[in-house]
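> have a look; sequence and predicted model below, questions after that.
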Amino acid sequence: MNPVLAFALTALIIEITPGPNMTYLAALSLSSGARTGFAAVAGIALGLLVYGVAAAVGLAALVDRLPWLYELLRWGGVAYLVYLAWESWTSEREAAPEATDGPDVRPWLAFRRGLITNLLNPKAAVFYLAVLPDFVQPNGVPVMTQTMLLIAVYVAIATLIHSGIVALASALQPTLAASGRRRVIRRVLALVLLGIAVWFAASTGRSAA
């Protein structure tokens, strides 16, 4: 199989596995609408791209080599996920669907949170360091060129999947708002996000990595 296609399949399998991004985007889009959800998708994509470029130039290797830096990012990510879960649980916004996008600051805030969530995920750096090099081939094409192509493929696949989640959740928003179930769904997702934070803490430890 072509190494790019093989990598794309690997990235697809990884990205369709439920995780913090999926849950956060679903909860955000249900409560604040598509525009805010897509802003968060853009922040997540930028975070993945930043780690990809850092890996390409060797900076991400520091995260892998320095235990204290890895742990700092790891526990920062856990704390941030817990914060997002708490905010989703305590939010009482029940505005009409057409008003849920809010002022321009809301999409910007969602973008920033999406970016921070991924920058505080050291597994993104480890993925680029541990998985991506296996798909770089000694075929005469410069390693940097192949690396950047694979990074672009991964970010594109992740963004498409995340955009689909936002589109689906925001499409369900008016129905849930009309039935009065949006608060319940949001709180269920908050509990799921909290559970993912616990899972993230357990699964990203060095002994579990």
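Arrived safely, thanks for sending.
> switch to C-alpha atoms for all contacts and neighbour counts from now on
Will do.
> now do the helix or strand encompassing F127: which elements does it pack against?
F127 is part of helix 122-130 when elements are defined by DSSP states H and E. Applying 3 or more Cα pairs under 8 Å, 6 or more residues apart in numbering; DSSP states H and E, one finds that helix 122-130 contacts helix 34-56, helix 60-65, helix 67-90.
> for comparison:
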Amino acid sequence: MITLTAVAGVALLELGMALTPGPNMVYLASRAITQGRRAGLVSLGGTAVGFLCYLLAAAAGLSALFAAVPVAYTVVKFAGAAYLAYLAWGMLKPGGRSPFTPDQDLPPVSDARLFSMGLLTNLLNPKIALLYAALLPHFLDPQAGPAWAQLLQLGGVQIIVGVTVNVLVVLGAAWVSGFLAVRPRVMAAQRFTAGGLLGAFALRTALSRTPASA
């Protein structure tokens, strides 16, 4: 049985990651702004299934695989860092965009397409890949039972926190977009803050060490 300390640690870790703009937030906010809250929630359904896929992979030994084959982790690590750096540059460069900038070129799509795009966005999200492969294993306790059982419980905590934050993003995206649209200085500050946080996370990802086996 996992400890309350592990639960609190994972909850705080996921809260910090979920509040840092990344692929999930950008996609969900864009869909909610351009196609409505319902579209954002359908997209979030796909995102939630993506969380479950990572959880099952972790329980099956993803972190152990990366520990046994360090080059695999290194490839994922630097690919994720490069992608986060790319997102950061997209916000920080002249003419860059905030996650809450309405994208008028984003065409409406079907529910099936919304769901599948939400799923794919999350499966390709380097933050989530590194969370399950490199960070969650650090909260395992050898005295608390099988690693796979602990990962399932800790992953459940991550999913609850992540989905809750993303629901709030979807529900509040349109309001935040409207608020920022008439306040260009606040929009610029939000964009540079978000870009800076993504850049910092990219650097932290690149410098992270290979995880120990679970």
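Looks like it came in fine. In this text, all values refer to a predicted model and were calculated from it rather than measured experimentally.
> list the TM-score for the superposed pair.
Put the two chains on top of each other and the TM-score (TM-score structural alignment, normalised by the length of the first structure) is 0.68; 199 aligned residues with a Cα RMSD of 4.1 Å.
> quick one: the longest helix along the first structure to the second structure mean distance?
As assigned by DSSP state H, the longest helix anywhere in the first structure is helix 143-179. Following superposition, helix 143-179 of the first structure is found to deviate from the second structure by 3.1 Å on average (mean Cα distance after the TM-score superposition for the first structure).
> for stretch 67-80 of the first structure, same thing?
Superposing on the second structure and averaging over aligned pairs (mean Cα distance after the TM-score superposition for the first structure), stretch 67-80 of the first structure comes out at 0.5 Å.
> burial count for L12 of the first structure?
Using other Cα atoms under 10 Å, L12 of the first structure is surrounded by 16 other residues.
> quick check: the gap between it and L5 of the first structure.
For L12 of the first structure, the distance to L5 of the first structure equals 10 Å [Cα to Cα, to the nearest Å].
> same deal with I44 of the first structure?
Using Cα to Cα, I44 of the first structure is found at 23 Å from L5 of the first structure.
> how many other residues sit next to the closest residue to V169 of the second structure other than its chain neighbours?
Computed as Cα to Cα, 6 or more residues apart in numbering, the closest residue to V169 of the second structure that is not its neighbour in sequence is A29, at 6.4 Å. For A29 of the second structure, the neighbour count with other Cα under 10 Å is 29.
> state the helix or strand in which A29 of the second structure lies.
For A29 of the second structure, the element it lies in under DSSP H and E is helix 23-35.
> which residues touch that helix?
Applying Cα atoms under 8 Å, 6 or more residues apart in numbering, the contact partners of helix 23-35 of the second structure are 18, 37-41, 43-44, 47, 99-104, 106, 108, 118, 121-122, 125, 166, 169-171, 173-174, 177.
> verify the stated contact: A54 of the first structure with V63.
No: under the criterion of Cα atoms under 8 Å, A54 of the first structure is not in contact with V63, lying 10.3 Å apart.
> ChimeraX command for the buried members of the contacts of helix 23-35 of the second structure?
Buried members of the contacts of helix 23-35 of the second structure, defined by 16 or more other Cα atoms under 10 Å, are picked up in ChimeraX with:
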select :18,37,39,40,41,43,44,47,99,100,101,102,118,121,122,125,166,169,170,171,173,174,177
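> about what we covered before: by how many degrees do the helix holding A29 of the second structure and helix 147-181 diverge?
In terms of direction (axes from the mean of the first three to the mean of the last three Cα atoms, to 10 degrees), helix 23-35 of the second structure departs from helix 147-181 by 40 degrees.
> and helix 23-35 of the second structure, what's buried?
P23, N24, M25, V26, Y27, L28, A29, S30, R31, A32, I33, T34.
> now flag whichever of the residues you listed is closest to A82 of the second structure.
A82 of the second structure lies nearest to P23 out of these, by Cα to Cα, at 13.0 Å.
> how far away is that closest one from A85 of the second structure?
Counting by Cα to Cα, the gap from P23 of the second structure to A85 of the second structure is 12 Å.
> likewise P108 of the second structure?
Distance of P108 of the second structure to A85 of the second structure, computed by Cα to Cα: 28 Å.
> now do the contacts for V41 of the first structure.
So V41 of the first structure contacts L25, F111, G114, T159, H162, S163 (Cα under 8 Å, 6+ apart).
> same question for F192 of the second structure.
M91, L92.
> which parts of whichever strand or helix holds it are buried?
In the assignment (DSSP H and E), F192 of the second structure maps to helix 184-207. The neighbour-count check on helix 184-207 of the second structure (16+ other Cα under 10 Å) flags 187-188, 190-203, 205-206 as buried.
> does D111 of the second structure touch G45 like I think?
No: contact between D111 of the second structure and G45 fails when scored by Cα under 8 Å: they sit 10.3 Å apart.
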